[in-house]
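Colleague: Next one to model:
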Amino acid sequence: MRLAIMQPYLFPYLGYFQLLGAVDRFVMYDDVQFMLQGWINRNNILVGGKPLLFTLPLEGSSANRTIRETTVHTRLFPAWATKFLRTLQQNYSKAPHLAPVLDMVSQVFDQAAGKSIADVSLESIRQVHRYLGLPSEIVPTSAVYQNAHLSGPTRVLDICRQEKATQYINPINGRSLYTESAFDDAGVKLNFLQMENVPYKQLKGDFVPSLSVLDALMFNEPAAVHELLQAYTLV
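Modeller: Next up is the predicted model:
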């Protein structure tokens, strides 16, 4: 059984979904420390041919809280969501798949005020997961493993043990965090996913990479996105 573990990000980039599509079970670290200036509540969309950062407002975000303990701002969120949906509508008005993507975002943001950002970001991933028809199973750590007292590779290996995983896949930028021998000793094959260049046709100008998956969904039907998700190498 192939396993990956990631924090829940808000409409993350294509590489995140490459990892999700490469495994049988995708474990969501929703009970770990909230990372300030991370991607849990923000990402980039394309505006005027350039990336524009959007940041969902949170209430009292702090590195002393877990992702699950951090909530969407009750007062600021409704106006922010209205403005963000309008920005998508205006800047992707000529994108061929605007309507289903707007509907997806609206469903994620419906009644999001006051909810845990873990739930909102996880729902954004689940919505894309369903839209693309990916077969992997998504499992939040807070609901299953009872090992929040562990951290780092020790916790990863414990989850691998509980899941009887035979292969663990991590994004390439986490290569320095893990040693192959520790996984070998546990009977788990360790691989790292290296995303390849995946340019697709945007509205005009040079291709802008590393945007939220929303951008790819705007310009590509699900079958074409599946092809983009295969553009990686396991090392």
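
Colleague: Only C-alpha atoms from now on, for both contacts and neighbour counts.
Modeller: OK.

Colleague: ok, which stretches of this structure are helices?
Modeller: Counting by DSSP state H, the chain has helices at residues 14-22, 77-91, 98-109, 117-132, 141-144, 152-163, 180-185, 213-219, 222-229.

Colleague: Let's compare: structure for the following, please.
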Amino acid sequence: MSGRTASNSHDTDRVLAAVHQPHYWPWLGLIDKIDRSDCFVMLDTVQFERRGWQNRNYVAGPGKPVLLTVPVTQASRDETILDKKIDNTQKWRTKHHRALAEHCYRKAPYWGDYAEEIAHLYETEWEDLAELAIATTRLLTRGFGIDTPILRASELGDFPGHKSELLAQICAKAGAHTLLSGAGAKDYLDPGIMNRHGVDIEWQDFDHPVYRQHTRGPADEFVPRLSAIDLLLNAGPDALSVLRQAGSRG
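Modeller: From the prediction side, this is the model:
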């Protein structure tokens, strides 16, 4: 397992976990969270977020960023991510693959290294959004060389809690003593509830790396917060070191 932060700022018997909803072609902040953790839990049991990042993300275009959106069916506003189905009446797989292969990353230095695996992803007939989102995440973590185990909340058990209680229950079930969380959760995470389950909180404090985006002109400004596929296809085997060197690693 990866466990970079755990091995540096915790004793070796403490397990650091991160919990997050599955995202389609997730951004670098999520990949960094997986890399820092001893185990990562995909929170697929919560409500699907409309206009969120669970079914879409940006990649670099030759001009402005390109938004890739997976169309989904609308059965109920209360659908969980686990239950969300892809609308395959639309030709989104062909559109997304063509955008990556022809429009966005054809000239990227490491496109050839991952072209076959990406093509296979889009040759697969996905039905469940969660399955697709997790597949894109696993493709990225393999490319980055991150071997942190990725679990699914739906496979760990039933968790009746909400917010802090839910995250504490998941961490406890996964055998984690510490939750790695992004700063955005400071508004709702309750340390008291977490501690009652024997779980501490560690804040991610993510610093976005700046790197050469070869698909853009040398005079163009750097575009942050794209899918992590952008760094992977631009830096290849150096992608993980670029990510890790961006900020303090404790």
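
Colleague: rewinding a little: so which of the helices of structure 1 gets nearest residue 65 of structure 1?
Modeller: Of all those, it is helix 117-132 that lies closest to residue 65 of structure 1, at 11.7 Å by C-alpha to C-alpha.

Colleague: residue range for that closest one in structure 2?
Modeller: Counting by TM-score structural alignment, helix 117-132 of structure 1 pairs with residues 129-144 of structure 2.

Colleague: Name the residues that touch the matching stretch?
Modeller: 22-26, 31, 42, 44, 54-55, 72, 81-82, 84-86, 117, 121, 126, 147, 228-229, 232, 236-237, 239-240 (C-alpha atoms under 8 Å, 6 or more residues apart in numbering).

Colleague: how about the helices of structure 1 in a markdown table, adding mean neighbour count and distance to residue 195 of structure 1?
Modeller: Formatted as a markdown table, the helices of structure 1 follow (neighbours: other C-alpha atoms under 10 Å; distance: least, C-alpha to C-alpha, whole Å):
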| stretch | mean neighbour count | distance to residue 195 of structure 1 |
| --- | --- | --- |
| helix 14-22 | 22 | 6 |
| helix 77-91 | 15 | 26 |
| helix 98-109 | 17 | 24 |
| helix 117-132 | 21 | 18 |
| helix 141-144 | 14 | 25 |
| helix 152-163 | 16 | 22 |
| helix 180-185 | 13 | 20 |
| helix 213-219 | 23 | 14 |
| helix 222-229 | 16 | 9 |
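
Colleague: Let me have those helices in TSV, adding distance to residue 203 of structure 1 as columns.
Modeller: Output for the helices of structure 1, formatted as TSV (distance: least, C-alpha to C-alpha, whole Å):
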stretch	distance to residue 203 of structure 1
helix 14-22	18
helix 77-91	10
helix 98-109	12
helix 117-132	22
helix 141-144	39
helix 152-163	41
helix 180-185	43
helix 213-219	8
helix 222-229	16
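
Colleague: Of all these, which one is nearest residue 193 of structure 1?
Modeller: Proximity to residue 193 of structure 1, assessed across those by C-alpha to C-alpha, is greatest for helix 14-22 (7.0 Å).
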